[in-house]
Structures are given as C-alpha cells and as structure tokens.
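A.B. asks: Sequence and computational prediction follow.
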Amino acid sequence: MALIQIKQVRSVIDRPERQKRTMKALGLTKIGAVKEVENTPAIAGMVAKVGHLVEVTEL
C-alpha cells in the first residue's frame, strides 16, 4: 500500500466528539501536526470523515 502524509490544518474545537476521536486515532492532536501512515481502507475512511480538518499528500 502507498503511504500518505496527513497534516492537521484546522482545530477540533467546537467539532463533534466523533470527529475529535477520529483525529486522535489518526495521531493528530495539534494544528500543524503531521503523520505518515499507510493508505488502508480504514485510514481512508477516517480521513474522509475529517477531510475538512486535514490536508492529505500522497508519498
């Protein structure tokens, strides 16, 4: 599977608890945080749910 880079660009303040938990599960806790993860179907689904809070780059 390909790697993707996920960067948090917006805050989780005033977001539903479900979105906050998804961001934490992705390992993103602060604006500007960056994680490189494998692009699995589970990760792709999580990114889709919080797509308005993150930027995704394929590596």
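C.D. replies: Here it is on my side, so go on.
A.B. asks: okay, CA-based contacts and neighbour counts for the rest of this
C.D. replies: Will do.
A.B. asks: where do the helices sit along the protein?
C.D. replies: 17-26, 41-49 (DSSP state H).
A.B. asks: contacting residues around the last one?
C.D. replies: When you say that, I think you mean helix 41-49. 19, 22, 26, 54 (Cα atoms under 8 Å, 6 or more residues apart in numbering).
A.B. asks: another one to put next to it:
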Amino acid sequence: MAAALLKKDPALRKKLDDEKAKDPTLAASASAQLNFVYRNSPYFEKTYLRYPVARLMANTKLDLK
C-alpha cells in the first residue's frame, strides 16, 4: 500500500526522498521509511495521542459505567 501511495502521490515521494537525503538513519531503515509514509498519508490519525480535556465548573455527579 505504501508503494502505491508513493506512486500515486509524487509530492509525498519527493518529501520522502528529501527527508532520506537529510537523515541517513531514515535512509537506512525500511521501517522508518514506512512509518514516515504512513505519518504523511491520509490514513494517519491526525489526533493521535491527543486526548480531550474538560473542566467541570460545578459539582456534577457523573455516571461512568
């Protein structure tokens, strides 16, 4: 799927090639490259590791079953 994404999206391919030229660790690691493609694809969840935070301004009993 990553290969198809790179073939279909030349901008993503160029971004990957530019990053590989700057970062030898990325260039040497297939898993790092796959992760880079995933994180820059439409499939990556933009809210990854973000949690909703709220503040109750009044005493409220919450039923958290």
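C.D. replies: Sure, I can see it. Keep in mind that this is a model prediction, so the values were computed, not measured.
A.B. asks: Report the TM-score for the pair.
C.D. replies: Once the chains are laid over each other, their TM-score by TM-score structural alignment, normalised by the length of structure 1 reads 0.30; 31 aligned residues with a Cα RMSD of 3.7 Å.
A.B. asks: Of the contacts of helix 41-49 of structure 1, which qualify as buried by neighbour count?
C.D. replies: 22, 26, 54 (16 or more other Cα atoms under 10 Å).
A.B. asks: of those residues, closest to Leu3 of structure 1?
C.D. replies: Distance to Leu3 of structure 1, by Cα to Cα, is smallest for Leu26 among these, at 13.7 Å.
A.B. asks: want to throw the helices of structure 1 into a markdown table with distance to Val34 of structure 1?
C.D. replies: Shown next, in a markdown table, are the helices of structure 1 (distance: least, Cα to Cα, whole Å):
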| stretch | distance to Val34 of structure 1 |
| --- | --- |
| helix 17-26 | 10 |
| helix 41-49 | 13 |
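A.B. asks: Which among those is found nearest to Glu58 of structure 1?
C.D. replies: helix 41-49 (11.8 Å).
A.B. asks: tell me the angle that closest one makes with helix 17-26.
C.D. replies: Using axes from the mean of the first three to the mean of the last three Cα atoms, to 10 degrees, the inter-axis angle of helix 41-49 of structure 1 relative to helix 17-26 is 130 degrees.
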